[in-house]
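> Mind looking at a prediction? Sequence and model below.
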Amino acid sequence: METTNTIADITKEIFLETLLSKALDGHLPIAIWKKPKQPFIEVIIDEDKDGIQQPAIDLDNLPPGFMIHPFLLSAEHQPFFIKASNHYRYNLKGEQSPDFDFSVSKKTGEDLTEKIRNTIRRFPSGKKHKVSAKSDFIQTVEKAIRAIQSGTLNKVVPARLKKVRLSDTFDLAGTFLSLCEAYPNAFINCFFSESTGFWIGASPETLIQTKGDQFYTMALAGTQKAKGDNPLKNVAWTQKEIEEQALVSRYIVDCFKKIRLREYLELGPKTTIAGGLLHLKSEFVVDMKATNFPQLGTVMLQLLHPTSAVCGMPKTAALSFIQANETFDRSYFSGFIGPVNMEGETALYVNLRCAKLENTEALLFAGAGITEDSIPSKEWEETEMKCNIIAKIIKTKNPS
């Protein structure tokens, strides 16, 4: 027998599974996310199956919704925008909004989990991609170092692809909630449309954020594993990692210079922790009203993407290297995603620490920033750490 419940007394698992089921039943686009350090899970469902395909990157003129943009535009991969036809919110602290009536038909969790899992399995595998072998990736890194030494590049970020098999008991809602618990400082996200497929991730990197008159972006680079009881206190950065992060910061400053923006606040660099990994981070803040630049979010988005943190410098040469040497299509990995014009705020994140769910597999992506001082074997280890951010949650919930 089915009973009707309100959001105040349903579990977060049923909340997510019911909305996922609603979207998948109607073949409707859905986006689920939790912002860094926030207690709310937010969900939007677009009643229009087609969403907005190939939306113009003009943030001020987009309706409330969720942007999905690929690393590079191609015939196969185009930007996609999920409109917020329906917007739901769940407070993980248990203090639900009293005026928010969320009536659901409560089925057993097992029924909904199986239904969602079967839908994922019916979604066909896309273009076949070659998994990155360790020897091949190391050769690519060595080639990148030679290009940097010759003066062709200052930095480049080759990526690799890893695949893990989803178990017969894979739980999408449970995996999302596990990511929320494990990585409170990351942008936890899951989205689906017929155009993009299923994706899930925990991104540590804000691309741009606008709220009121404030613009924000960050430079995030350098990676090492968090160790000990107080990893932020005991961390030591190498010259290679410091220079890698400085290149990303200079890239942002160069973008400001292109638009003659001189009034900005730079904070850092400082060490930050995200998903069990340590990074160096600098933050940049601009008062858009004081600088008379209300369109700064759109302008900087177009200048920044793809950033040197996921591509390299100079941008054109780095892109050429990536396209010539990577054996797979990045698709939406290292593109950008996030809510747009939701309650007066836009927050777009680089799509990192992510997996695409295809049929019975999770496709994991990770890149490494290569400079002249890079050690190829350590760059491979860095990509393993990054892939495991998602892989270990899937494997913990669903051992293969």
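Structure's in. What do you need?
> CA atoms for contacts and neighbours, from now on please.
OK.
> all strands for the stretch 101-250 of the chain, in order.
Assigned by DSSP state E, counting those that start in this stretch, the stretch 101-250 of the chain shows strands spanning 104-106, 155-156, 159-165, 187-193, 197-203, 206-211, 214-225.
> Save those strands as CSV, and put in distance to residue 8 and mean neighbour count too.
Formatted as CSV, the strands of the stretch 101-250 of the chain follow (distance: least, CA to CA, whole Å; neighbours: other CA atoms under 10 Å):
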stretch, distance to residue 8, mean neighbour count
strand 104-106, 11, 15
strand 155-156, 49, 28
strand 159-165, 36, 21
strand 187-193, 23, 25
strand 197-203, 26, 24
strand 206-211, 29, 22
strand 214-225, 34, 22
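> Which among those is found nearest to residue 259?
Between residue 259 and the strands of the stretch 101-250 of the chain, the shortest gap by CA to CA is with strand 214-225, which sits at 14.6 Å.
> And the closest one, what does it pack against?
The contact analysis (3 or more CA pairs under 8 Å, 6 or more residues apart in numbering; DSSP states H and E) places strand 214-225 against strand 206-211, helix 239-258, strand 277-287, helix 376-397.
> try 6 Å this time
Using 3 or more CA pairs under 6 Å, 6 or more residues apart in numbering; DSSP states H and E, the elements in contact with strand 214-225 are strand 206-211, helix 239-258, strand 277-287.
> mind checking how far residue 32 is from residue 17?
According to CA to CA, to the nearest Å, residue 32 and residue 17 sit 11 Å apart.
> for residue 246, same thing?
Following CA to CA, the distance that separates residue 246 from residue 17 is 43 Å.
> Which one's more surrounded, these two?
residue 17 (24 against 19; other CA atoms under 10 Å).
> Tell me if I'm right that residue 249 and residue 217 touch.
No. Using CA atoms under 6 Å as the test, residue 249 is too far from residue 217 to be in contact (10.2 Å).
> okay, now residue 135: neighbour count?
12.
> list the contacts for residue 361?
Residue 361 makes contact with 164-166, according to CA atoms under 6 Å, 6 or more residues apart in numbering.
> what about 8 Å?
Shown in contact with residue 361 (CA atoms under 8 Å, 6 or more residues apart in numbering): 163-166.
> And residue 347, by the same measure?
Contact analysis of residue 347 by CA under 8 Å, 6+ apart lists 206-210, 338-340.
> got the end-to-end distance for stretch 299-315?
With CA to CA as the measure, stretch 299-315 spans 17 Å from end to end.
> And the residue nearest the centre of the chain?
The chain has residue 351 as the residue nearest its centroid, 2.6 Å off, counting by CA atoms, centre = their mean.
> Next up, a structure to set beside the first:
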Amino acid sequence: MDNLQSLKRQVEQCLLTHQPNPQETISMYQFHVDFYGHLLSWLKAQSTYPQFYFNLRDSAEKLCAIGKVRSFSEVFSANQFVQQSGFTLIGGLTFDGASCFYLPRLLFQQQQNRLTLSVFIDNQVAFSEEKAAIAPLLDNLARYMAFDDIHSNRLQLIDQAHNQAAWCNMVQSALQALQHTELNKVVLANASDFQCIPALNAKDFLRESELVNTHCYHFLFAQDAERCFVGSSPECLYQRQDNHLITEALAGTAFVHHDTQQNQQQADWLLHDSKNQYENWLVVEGICQNLKHYAQNIDVSPLSIKQLRQVQHLYRQIFVELAPHIGDDRCLQAIHPTAAISGLPQQIAIDFIQKTEKFDRTWYAGTLGFISPQRAEFCVTIRSAIIEHNKIRVFAGAGIVEGSDPLLEWQEIERKAMGLISLLQSTTTQ
């Protein structure tokens, strides 16, 4: 970690020579070093909040940030700030669309073994105050902590928003609504609360998930030291490079088996099952309808399979050429929440969810990522959990369409939740 010591000295020297520019509301300094450590290990040693970590699914890029200089509770103002300043904002939207974007104090961006640190200084605040705010971050800048083994941790189920009987009743209510209302699909979810002995460190938990839940986004967002939202999501909300946007429909599920032949049979069944094909196409249709007003061209890829550790899904990519001057604010509002996590028609599905589910989703089935002028990328925050002291709340959901079987849907959400629960070797029930 000698290079982190080098970074610390460079930042300290920068602060000694910094002269606030009255024409710049915020100053940014960037530093580049080779780095062979793990940013989660660095984040584990930090005591400044908020904390953010984002490991991209389709590249070797990672973002990690601590502290906050500016925050935005509206996605429009966040996008406007990005376009005017040229800086990168991190954050996202909760399931119900509440916006939380911010400019961090320190932002690390890692590509392979090359690390870039951006330090932001608010020139609208007295520089003495800014130095005092940055000082504790510098004290810890070269620190890191080794990961602890979590396999000896034990989980005990203490509560569920819906037990199996309640879940089946909820799905039956959804099936009736599908027959008698305009509802075509609704995605219902469950929350399971576990006690963890000993208490679980979120960074250790997420590192273990990175090792086994491959081909996923891995994310961590903690606004304070009390609660931490973590997850390993297979689903991209969208990637944007200039005016080229890629999004996807990930809906329709089958189990993954250790037996290769059984696994292939499940994949073949999934590709040809009319119920799952219909569920996936509803997601495609919803995204295309919502984006058509902002797009010059939209193309949809053929149906394929995306295989994960516990389950496999039907998968289509959607390629969009955005019209001129369409910003990430409009893209986020048009795409989120997709029919893969809410249903169709969108507002009717959301109303049904809020009336039926017995818990607040908050960041579950929301979206997290980053916005910059040239590019943006967001994941859908499924396969996720909230870690709070010695308790962990694990979320899982399933799309309900005509033909859904309540008991099979229960088995599906239990299997999805196992993607995180199984990271701890010894799990007991209530």
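Yep, that arrived. Keep in mind the model is a prediction, meaning the values are calculated, not measured.
> ok, back up a step: would you mind finding the match for the residue nearest to the centre of the first structure in the second structure?
Residue pairing (TM-score structural alignment): residue 351 of the first structure is matched to residue 381 of the second structure.
> Repeat that for residue 173 of the first structure.
Residue correspondence to the second structure (TM-score structural alignment): residue 173 of the first structure is matched to residue 203.
> returning to what we had before: format the contacts of residue 361 of the first structure as TSV; extra columns: distance to residue 155 of the first structure.
Formatted as TSV, the contacts of residue 361 of the first structure follow (distance: CA to CA, whole Å):
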residue	distance to residue 155 of the first structure
163	27
164	30
165	33
166	35
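> Considering the residues you listed, which are maintained in the second structure?
With both residues aligned by TM-score structural alignment, their matches' CA atoms under 8 Å, the contacts of the contacts of residue 361 of the first structure that the second structure also has are 163-166.
> nearest to residue 298 of the first structure, of the residues you listed?
Among these, and counting by CA to CA, the member closest to residue 298 of the first structure is residue 163, at 34.6 Å.
> Enumerate every residue touching the closest one.
131, 361-364.
> What of residue 226 of the second structure?
388-389.
> Let me know the distance separating it from residue 423 of the second structure.
Counting by CA to CA, the gap from residue 226 of the second structure to residue 423 of the second structure is 22 Å.
> do the same with residue 168 of the second structure
Distance of residue 168 of the second structure to residue 423 of the second structure, given as CA to CA: 27 Å.
> Likewise for residue 181 of the second structure?
Relative to residue 423 of the second structure, residue 181 of the second structure is positioned 41 Å away (criterion: CA to CA).
> which of these two has more neighbours?
Shown here are residue 181 of the second structure and residue 423; by other CA under 10 Å, residue 423 has more neighbours (19 against 9).
> Go ahead and confirm that one touches residue 209.
Yes. In this structure, residue 423 of the second structure is within contact of residue 209 by CA atoms under 8 Å, at 6.8 Å.
> how deep is the nearest residue to residue 406 of the second structure once chain neighbours are set aside tucked in, by neighbour count?
Closest residue in space to residue 406 of the second structure, ignoring its immediate chain neighbours: residue 168 at 4.9 Å, by CA to CA, 6 or more residues apart in numbering. Look at residue 168 of the second structure: counted by other CA under 10 Å, it has 18 neighbours.
> shouldn't residue 168 of the second structure be in contact with residue 407?
Yes. Residue 168 of the second structure sits in contact with residue 407 when judged by CA under 8 Å, with a separation of 6.5 Å.
> Count the neighbours of residue 108 of the first structure for me.
For residue 108 of the first structure, the neighbour count with other CA under 10 Å is 10.
> could you pull out the helices for the stretch 101-250 of the second structure?
For the stretch 101-250 of the second structure, the helices defined by DSSP state H, counting those that start in this stretch occupy 127-139, 164-180, 202-212.
> show me what contacts residue 120 of the first structure?
Residue 120 of the first structure is in contact with 198, 357-360, counting by CA under 8 Å, 6+ apart.
> Residue 303 of the first structure too?
So residue 303 of the first structure contacts residue 255 (CA under 8 Å, 6+ apart).
> Figure out the helix or strand that it lives in.
Element membership of residue 303 of the first structure [criterion: DSSP states H and E] is helix 296-304.
> distance between that helix and the chain's centre?
The chain centre lies 18 Å from the centre of helix 296-304 of the first structure; the measure is CA atoms, centre = their mean, to the nearest Å.
> One more: stretch 66-82 of the second structure?
For stretch 66-82 of the second structure, the distance to the chain centre is 18 Å (CA atoms, centre = their mean).
> Residue 297 of the second structure belongs to a strand?
Yes. Checked against DSSP: H, G, I helix; E, B strand; the rest coil, residue 297 of the second structure lies within a strand.
> Please name the spatially closest residue to it (chain neighbours excluded).
Closest residue to residue 297 of the second structure apart from its sequence neighbours, by CA to CA, 6+ apart: residue 321 at 5.2 Å.
> Repeat that for residue 16 of the first structure.
Using CA to CA, 6+ apart, the closest residue to residue 16 of the first structure is residue 173 (6.0 Å).
> Could you report the neighbour count for that neighbour?
There are 21 residues near residue 173 of the first structure, going by other CA under 10 Å.
> With residue 55 of the first structure instead?
So residue 55 of the first structure, with other CA under 10 Å, has 16 neighbours.
> Wait, it touches residue 69, no?
No. Counting by CA under 8 Å, residue 55 of the first structure stays clear of residue 69, with 9.4 Å between them.
> intersection of neighbour lists for the two?
Counting by CA under 8 Å, 6+ apart, the shared contacts of residue 55 of the first structure and residue 69 are 79-80.
> Having no further points to raise, I will conclude here.
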